[in-house]
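# quick check, what structure comes out for this input:
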Amino acid sequence: MTNFQHTKDTHMALAQYHRWYQAYEVEMNDARIANQLDILDPEVEITSGHLGTTKGTDGIGERLLQFKGWRNAHHVQRANVERLNDTTLKLQADIHYQNIRPDESRYSYAITYTTELALQQDGLPKFTVVNIQPTGELGEFEFQDAYADNRGRSFMHYWLYLMETASTHQEAFKELLAPSFKLNLSTSAPVTTWEAFQAWLTTTASSVKDSAHTVKNFSAEQAADGTITVSVDFDWEGLTQAGEKMIAETHHEWVLENNLDERFARMKKMNVTQTVPFQVVK
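Now for the predicted structure:
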């Protein structure tokens, strides 16, 4: 049986984790620095290789400005989330980091992140501990931008967390929907208004006791107009209100509007196809 709480914990933590990199992968400004501070506990402890340990968020904005003009890409290879106790999540991840500096010097490392996040009464968890340890040089590389991937993944994981807690978090979707949107869902007519979306959420949430989404085949690309296109498959599991197990598999194509100064991108278009229909299984 799926651990439904673990799936929710994973989506919460990864929504924040993929946000961590975004401030470094686009040009810095005050709004983007503010978004970086938003994911951190005020007393966060950050340890970074030979740079040592800092505590608290004072001065982080100024330190981020030293990266102006750098081209950075953070390619996540593996991420694992576990719940340490009722108030804390632990996230460990390995990445391949690519960096080109203004003088055209080039660096690439394998890096391991070991982090803890404090659960909040309302909203996403915040990092309390971030330990960043380079584990080896990767040598020559062809720079591959990672911003669209990290931006798309952070949006996706927050969207899925909200879907899996829709009975209590409907209002939070307003941050993730574009002013004008069209959702071609596999279980209803196209949804184009907040009222229709809210009605669909209410119906969906009332029909299941719990649910979980496993992500497969994710890809994201940034278009010339700044939108991000996402293609992804989900293995879905759920429990009916009577406790019966349900399954489905769906394929999603999304277009995300992307104001770089906002916490998240926003859903503009969604097309969903059921590749395995929603069904009760024994």
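# going forward, measure contacts and count neighbours with C-alpha atoms only.
Noted.
# for Ala223, grab the count of nearby residues.
Neighbour count for Ala223, taken as other CA atoms under 10 Å: 11.
# Arg151 too?
Arg151 has 27 nearby residues by other CA under 10 Å.
# doesn't Lys268 make contact with Glu257?
Yes. Contact criterion CA atoms under 8 Å: Glu257 and Lys268 qualify, at 6.0 Å.
# contact partners of stretch 226-243?
Residues from elsewhere that reach stretch 226-243 (CA atoms under 8 Å, 6 or more residues apart in numbering): 2, 148, 152, 206-223, 245-258.
# again, but for stretch 155-163
8, 11-12, 14-15, 169-170, 172-173, 176, 213, 264-266.
# dump those to CSV, plus secondary structure and distance to Leu40.
CSV is the format used below for the contacts of stretch 155-163 (DSSP: H, G, I helix; E, B strand; the rest coil; distance: CA to CA, whole Å):
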residue, secondary structure, distance to Leu40
Lys8, helix, 20
His11, helix, 17
Met12, helix, 14
Leu14, helix, 14
Ala15, helix, 13
His169, coil, 22
Gln170, helix, 24
Ala172, helix, 20
Phe173, helix, 22
Leu176, helix, 21
His213, strand, 26
Phe264, coil, 16
Ala265, coil, 19
Arg266, strand, 22
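# Gly136: which of those is nearest?
Leu14 (24.0 Å; CA to CA).
# and the gap between that closest one and Ala118?
Using CA to CA, to the nearest Å, Leu14 is found at 13 Å from Ala118.
# can you give me the strands in the stretch 101-250 of the chain?
106-118, 126-137, 177-184, 208-222, 228-240, 245-257 (DSSP state E, counting those that start in this stretch).
# nearest to Phe143, out of the ones you listed?
For the strands of the stretch 101-250 of the chain, distance to Phe143 was read as CA to CA. The smallest value, 9.3 Å, belongs to strand 106-118.
# structure for this one too, so we can compare:
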Amino acid sequence: MALAVLYRWYSFYETDDKDFDHQGELLTDDFVMVRPREAGMPDSSGRHAYLESLRGAYAGQSNAHHLRGIEVSSTGERTATATVNYDFQTHGPQLNGAALLRYDLELVQDPAEHLPRLTRVAEQILARQEAPFQAAYTNRARAFVHYWLSLLEQPATDAEPLRELLADDVSMHLSDGRTLSAFGEIAAWYTTTVNQVDISTHRISDFKITAEPGGDYHLTMDFAWQGVTRAGQPMTARTHHQWTLQETGEWYLRLLDFKVTTIEPFTETTAEQALTHHLDTSP
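From the prediction side, this is the model:
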């Protein structure tokens, strides 16, 4: 779930029409931003102070964040830390440049919310780079994908969180031949799917995205799934996905079209084989 938060964080800096309310929803009230001294911007203490420090700060700039890696560690029942390395690029009237950066994140989980919130972000400049600017329009789509998967891996009490992720004319084409479009049908699919397993994990590979001028995104990707049934049986499967996501300016893109086909069917396995399957499909 940390990846869903991180990609949403990146997306704020990369869009021209920045939604400060949406960015604020990622943060605790006592959020702290520790900036590198070389950046020339002061640290911020408190969500309001952080958001105010950004107003007008990136006017005219195009920013891009390209994730290299993330390591997440649990530090308590509702807290975690994450170390993130990424390539940052900016282009515009204020600055042109690129650098390898590091985030040290602290996150806290409110039991009433699905995603954790950031309580502290410390940024470091690891190395200056010489690189042409490359837009990172995929981050908003990646935020959607990881949030969608988080709802399958750590299910909500009901399907209601899916409602804000679905376009009004959504079509979901399942591998068994069914096509779902009404929210009630999709809610029933969700409830059945998450109730079949005790543990569910996905590894994404072969992620490709095409952005359309009208704001839609076309995604193709493969999921390597590992899980454990209610009866305690380890299982694996692989699926191929084609999604179309619609830009509406809301928290998340909306799912317009969803197609899934089976590469490898659900198969009983051992814990050792499931681990091998997991490692073989690591990106």
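# superposing both, give me the TM-score.
Once the chains are laid over each other, their TM-score by TM-score structural alignment, normalised by the length of structure 1 reads 0.89; 265 aligned residues with a CA RMSD of 1.5 Å.
# returning to what we had before: now the contacts of stretch 155-163 of structure 1: which count as buried?
Buried members of the contacts of stretch 155-163 of structure 1, scored by 16 or more other CA atoms under 10 Å, are Lys8, His11, Met12, Leu14, Ala15, Phe173, Leu176, His213, Phe264, Ala265, Arg266.
# which ones are touching Ile39 of structure 1?
Taking CA under 8 Å, 6+ apart as the test, what Ile39 of structure 1 contacts is Gln16, Arg19, Trp20, Pro125, Lys126, Phe127.
# cool, and Ala248 of structure 1?
Asp235, Trp236, Glu237, Gln274, Thr275, Val276, Pro277, Phe278, Gln279 are the contacts of Ala248 of structure 1 under CA under 8 Å, 6+ apart.
# mind redoing it with 7 Å?
Asp235, Trp236, Glu237, Val276, Pro277, Phe278, Gln279 (CA atoms under 7 Å, 6 or more residues apart in numbering).
# I'd assumed the fifth one was in a strand, is it?
Yes. Following the definition DSSP: H, G, I helix; E, B strand; the rest coil, Pro277 of structure 1 is counted among the residues of a strand.
# nearest spatial neighbour of it, chain-adjacent residues omitted?
Ala248 (5.3 Å; CA to CA, 6 or more residues apart in numbering).
# next one: the third one
Computed as CA to CA, 6+ apart, the closest residue to Glu237 of structure 1 that is not its neighbour in sequence is Ile247, at 4.5 Å.
# tell me the counterpart of the one you found in structure 2.
Matched by TM-score structural alignment, Ile247 of structure 1 corresponds to Thr236 in structure 2.
# likewise for Ala223 of structure 1?
Per TM-score structural alignment, Ala223 of structure 1 is aligned with Glu212.
# from Asp19 of structure 2, how far off is the nearest residue to its match once chain neighbours are set aside?
Excluding its sequence neighbours, the residue lying closest to Glu212 of structure 2 (CA to CA, 6+ apart) is His218, at 7.8 Å. From His218 of structure 2 over to Asp19 of structure 2 the distance is 24 Å, taken as CA to CA.
# so between these two, which is more surrounded?
Higher neighbour count among His218 of structure 2 and Asp19: His218, with 17 against 14, using other CA under 10 Å.
# quick one: name whatever helix or strand follows the strand or helix carrying Gln5 of structure 1.
Secondary structure assignment for Gln5 of structure 1, by DSSP states H and E: helix 4-25. Next helix or strand after helix 4-25 of structure 1 toward the C-terminus (DSSP H and E): helix 30-38.
# sorry, back to before: verify the stated contact: the residue nearest to Glu237 of structure 1 with Lys282.
No. The pair Ile247 of structure 1 / Lys282 is not scored as a contact, 10.4 Å apart, by CA atoms under 7 Å.
# of these two, who's got more company?
More crowded of Ile247 of structure 1 and Lys282, by other CA under 10 Å: Ile247, with 17 against 5.
# thought Ala136 of structure 2 was touching Leu67?
No. Using CA under 7 Å, Ala136 of structure 2 is not in contact with Leu67; the gap is 9.8 Å.
# which residues are in contact with the corresponding residue of structure 2 for Ile100 of structure 1?
Aligned by TM-score structural alignment, Ile100 of structure 1 pairs with His91 of structure 2. For His91 of structure 2, the contacting residues are Gln61, Ser62, Asn63, Gly97, Phe133, by CA under 7 Å, 6+ apart.
# so which of these are in helices?
Counting by DSSP state H, those place none of their members in helices.
# list just the nearest of these to Gly24 of structure 2.
Looking across the contacts of His91 of structure 2 and measuring by CA to CA, the closest to Gly24 of structure 2 is Asn63, at 19.1 Å.
# thought that closest one was touching Gln89?
Yes. Asn63 of structure 2 lies in contact with Gln89 (CA under 7 Å); the separation is 5.7 Å.
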